[in-house]
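Asker: Compute the structure for the input listed below.
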Amino acid sequence: MSKVTVLGAGSWGTALSMVLCDNHLDVCLWTHRSEQKDLMQRTKKNERYLPNITLPDELVIEDHLEEAIDGADAVVIVVPTKAIRSLAKRMNAFLKHHPVIIHASKGIEPETHLRISEVIGSELSSYSADEIVALSGPSHAEEVGFKHPTTITAASQNKNNTLFTQDLFMTQYFRVYTSSDIIGVELGGALKNIIALGAGISDGLGYGDNAKAALITRGLAEITRLAADMGANPLTFNGLSGVGDLIVTCTSVHSRNWKAGHLLGQGYDIDDILAQLGMIVEGIRTTEAVHSLAKKQKVDMPITDGIYSAIFDNRSAKEIVDRLMARDRTNEMDDISSILSDRYSN
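Answerer: Predicted coordinates for the structure are as follows:
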């Protein structure tokens, strides 16, 4: 029986732990808060994040990092993006062996513009970013906890590690595909949160399906444009970590990013929104990072620019929408044509 340690006892880390338990693995779920560990052990629930789901009896809850990762065949990192680097530094001091490192977080480090696998690889002395696996796709923790059918992608430059990850997580209700395009999978998972903020803004303003469909479609073009410039395969965005993740995050009330955008569209300021939600909204931090990255790469991202203005410059959501609608005329296929031309010209 393989030991798998999941680092991060939020909703997604908890749901993934339950999937692993269903595969009869030796699963340890780590939290940095001893009070959360005690409550979860006592109630067999994660009351704050997944209150309506009972945890498996065999799931081990741990709050000591060294003990959690000791002897693990795989370590799954599921913490907010801002905590990735500090956690990887702590792990580096305790790793006495070489487990497969998988992450299921979605974001970009604002200060460095690094993807999560690159941040982890830079802190773990015996690893490179190329062997880290990203697990990403259209997946709400609440639905996975109830064992609703879900599909997701495991991506890495290391084929053996992706196949190992696929075997770990594959169940009757949780289907895992593999990919070598970790750049595309990571960027798709991160950037869709920005577009989900926009979808929420659109709904908060009272606009209908036409507006949201336009935002999702043009958002996908924007994501693909930047990701292709960063070396991703444009075809990745026709898959689970592209259009799939966009659909689920932009259209569901489970989405924190949609909820935050919805409140923005209704006129709330960002501090009030975060206080109401009581959870981290990754799209806010990602918007800041991608706004800066797009300027550095000289990639046109008007939706991202607009959402950045709404969050950080206190521009009204209505003003942002009006500005987007008044942009210069263009041809819809210009984006795709230029991306394919740049990628396949040689």
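Asker: Could you use CA atoms for every contact and neighbour count after this?
Answerer: OK.
Asker: does the residue nearest the centre of the chain count as helix, strand or coil?
Answerer: Central residue of the chain (C-alpha atoms, centre = their mean): Lys106, 2.4 Å from the mean position. Recorded secondary structure, Lys106: coil (DSSP: H, G, I helix; E, B strand; the rest coil).
Asker: That one touches Ile284, doesn't it?
Answerer: No - the pair Lys106 / Ile284 is not scored as a contact, 11.9 Å apart, by C-alpha atoms under 8 Å.
Asker: ok so, going back, in space, what's closest to the residue nearest to the centre of the chain - neighbours in sequence excluded?
Answerer: Distances taken as C-alpha to C-alpha, 6 or more residues apart in numbering place Ala190 nearest to Lys106, at 4.7 Å, with adjacent residues excluded.
Asker: which residues touch the residue nearest to the centre of the chain?
Answerer: When contacts are counted by C-alpha atoms under 8 Å, 6 or more residues apart in numbering, Lys106 touches Pro80, Thr81, Ile116, Ser136, Glu186, Gly189, Ala190, Glu282.
Asker: Go ahead and confirm the last one touches Pro80.
Answerer: The reference is to Glu282. Yes - the criterion here is C-alpha under 8 Å, and Glu282 meets it with Pro80 at 7.4 Å.
Asker: And for Asn193, the neighbour number?
Answerer: Other residues within reach of Asn193, judged by other C-alpha atoms under 10 Å, total 28.
Asker: Tell me the spacing between it and Glu186.
Answerer: Separation of Asn193 from Glu186 (C-alpha to C-alpha, to the nearest Å): 12 Å.
Asker: Check Thr286 too.
Answerer: Here the criterion is C-alpha to C-alpha. By it, Thr286 lies 12 Å from Glu186.
Asker: Let's see this one next, to set against the first:
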Amino acid sequence: MQKQVAVLGAGSWGTALSKVLYENGCSVNLWSRNQSQVDEINHCHSNKNYLPDSVLPDGLKATSNLKAAVETAQVIVFVVPTKAIRNLAHQIAEFITEPKLIVHASKGLEQLTHKRISTILEEEIPIKKRTAIVALSGPSHAEEVMANDLTTITAASEDEESAKTVQGLFINDYFRVYTNKDILGVEIGAALKNIIAVGAGAISGMGFGDNAKAALVTRGLAEITRLGVAMGADPLTFMGLSGVGDLIVTCTSPHSRNWRAGHLLGEGQEIDTILTEMGMVVEGISTTKAAFELSQEYNIDMPITDAIYKVVYEDAEVKYVILGLMQREGKSE
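Answerer: So this is what the prediction gives:
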């Protein structure tokens, strides 16, 4: 039986996931609040603002009617920025009349509360209106998924059967999906890798090479793992796709908006100018503040996060902050 799926958010990743679902035989409603974007997807089969070089399947349909998208869906996939999750979840809860499988493919932590996305969804969508919550995460650029490039990610949930259901919806010859029970670890890895990607972009923008990049990614993984384990995650999760895998893809590619923002920081541009000119949400910037505050709450040493926080929120000069990392007291790895 054909699954009815609502994908909420028509950015690059929401569009790419909709394409995978459509090609896998699902009936997909891709929702956007922007009517001109909906018209472009439906009539021109493109989404130029987010995926300028991609052609969408003719049968992939978009809508700006949130109620219509949600009411008929069996599965609802959130692919909007973290800051929009709570309000959108609250809105759709009133349209749900029977339990739905809730999936999210966003990566971040809520400001002020520091809550994970699955926690926000639990709070805003009553338990009687959902069968389970699954996080979809891993090393993936939307542009490459649109080109059917080989991609492997994770479906994580405390409910193993629901994770397997999501695995079945998305898996195909070029898009492989594993399951994982550690949704906490998967969400923490997904959120915090964006901070390290900003740092990786910054050292590239400053002209440093592969040695520096490798050091930053490796030590970044160490501090992500420290915080994740303190919060209750399985340390092995961070050696998987949503940990080291996501770090590699996000810290080494100009496709990553977090890397691009960091690269511009390294070249000396101001953060406000960067965010305005990019015109897209850079999750690593807001996540830096949440992770910095969490590191203090859990008393976890996170020097790279601290460094990025100083640059973004305290106007420290990036070159001095990066060199400061190298001048820290020697210690055991």
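Asker: quick one on the thing from earlier: output the contacts of Lys106 of the first structure as a markdown table; include the columns distance to Leu240 of the first structure and secondary structure.
Answerer: Output for those, formatted as a markdown table (distance: C-alpha to C-alpha, whole Å; DSSP: H, G, I helix; E, B strand; the rest coil):
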| residue | distance to Leu240 of the first structure | secondary structure |
| --- | --- | --- |
| Pro80 | 21 | coil |
| Thr81 | 21 | helix |
| Ile116 | 18 | helix |
| Ser136 | 8 | strand |
| Glu186 | 12 | helix |
| Gly189 | 9 | helix |
| Ala190 | 13 | helix |
| Glu282 | 19 | helix |
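Asker: just to revisit the earlier point, higher neighbour count, Thr286 and Glu186 of the first structure?
Answerer: Glu186 (30 against 25).
Asker: residue ranges for the strands of the stretch 101-250 of the first structure, please.
Answerer: Secondary structure of the stretch 101-250 of the first structure (DSSP state E, counting those that start in this stretch): strands at 133-136, 150-155, 174-179.
Asker: I'd like those strands written out as JSON lines, with distance to Thr165 of the first structure and mean neighbour count added.
Answerer: Below are the strands of the stretch 101-250 of the first structure laid out as JSON lines (distance: least, C-alpha to C-alpha, whole Å; neighbours: other C-alpha atoms under 10 Å):
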{"stretch": "strand 133-136", "distance to Thr165 of the first structure": "8", "mean neighbour count": "29"}
{"stretch": "strand 150-155", "distance to Thr165 of the first structure": "7", "mean neighbour count": "23"}
{"stretch": "strand 174-179", "distance to Thr165 of the first structure": "8", "mean neighbour count": "18"}
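Asker: Compare the ones you listed and report which one is nearest to Asp22 of the first structure.
Answerer: strand 174-179 (10.3 Å; C-alpha to C-alpha).
Asker: before we move on, the earlier item: of the contacts of Lys106 of the first structure, which qualify as buried by neighbour count?
Answerer: For the contacts of Lys106 of the first structure, a burial check counting by 16 or more other C-alpha atoms under 10 Å picks out Pro80, Thr81, Ile116, Ser136, Glu186, Gly189, Ala190, Glu282.
Asker: Which single one of those residues is nearest to Val248 of the first structure?
Answerer: Val248 of the first structure lies nearest to Gly189 out of these, by C-alpha to C-alpha, at 11.4 Å.
Asker: Let me see the contact set for that closest one.
Answerer: Counting by C-alpha under 8 Å, 6+ apart, Gly189 of the first structure touches Lys106, Gly107, Ser136, Gly137, Ser241, Gly242, Asp245.
Asker: What is the nearest of those to Ala199 of the first structure?
Answerer: Asp245 (13.2 Å).
Asker: Quick one: neighbours of Glu111 of the first structure, just the number.
Answerer: The tally of other residues near Glu111 of the first structure (other C-alpha under 10 Å) stands at 10.
Asker: Nearest residue to the corresponding residue of the second structure for it in space, please, no chain neighbours.
Answerer: In the second structure, Glu111 of the first structure lines up with Leu112, judged by TM-score structural alignment. Excluding its sequence neighbours, the residue lying closest to Leu112 of the second structure (C-alpha to C-alpha, 6+ apart) is Ala290, at 7.1 Å.
Asker: I'd like to know how far the one you found sits from Arg130 of the second structure.
Answerer: From Ala290 of the second structure to Arg130 of the second structure the distance is 28 Å (C-alpha to C-alpha).
Asker: swap in Val77 of the second structure?
Answerer: In terms of C-alpha to C-alpha, Val77 of the second structure sits 12 Å off from Arg130 of the second structure.
Asker: for Ala147 of the second structure, same thing?
Answerer: Remark: distance between Ala147 of the second structure and Arg130 of the second structure (C-alpha to C-alpha) = 33 Å.
Asker: Between these two, point out the one with more neighbours.
Answerer: Using other C-alpha under 10 Å as the criterion, Ala147 of the second structure and Arg130 rank with Arg130 on top: 21 against 13.
Asker: my guess is the more buried one meets Leu101, correct?
Answerer: Yes - if you go by C-alpha under 8 Å, Arg130 of the second structure and Leu101 touch, sitting 5.7 Å apart.
Asker: hmm, back to that, mutual contacts of Val77 and Arg130 of the second structure, please.
Answerer: Residues touching both Val77 of the second structure and Arg130 (C-alpha under 8 Å, 6+ apart): Ile102.
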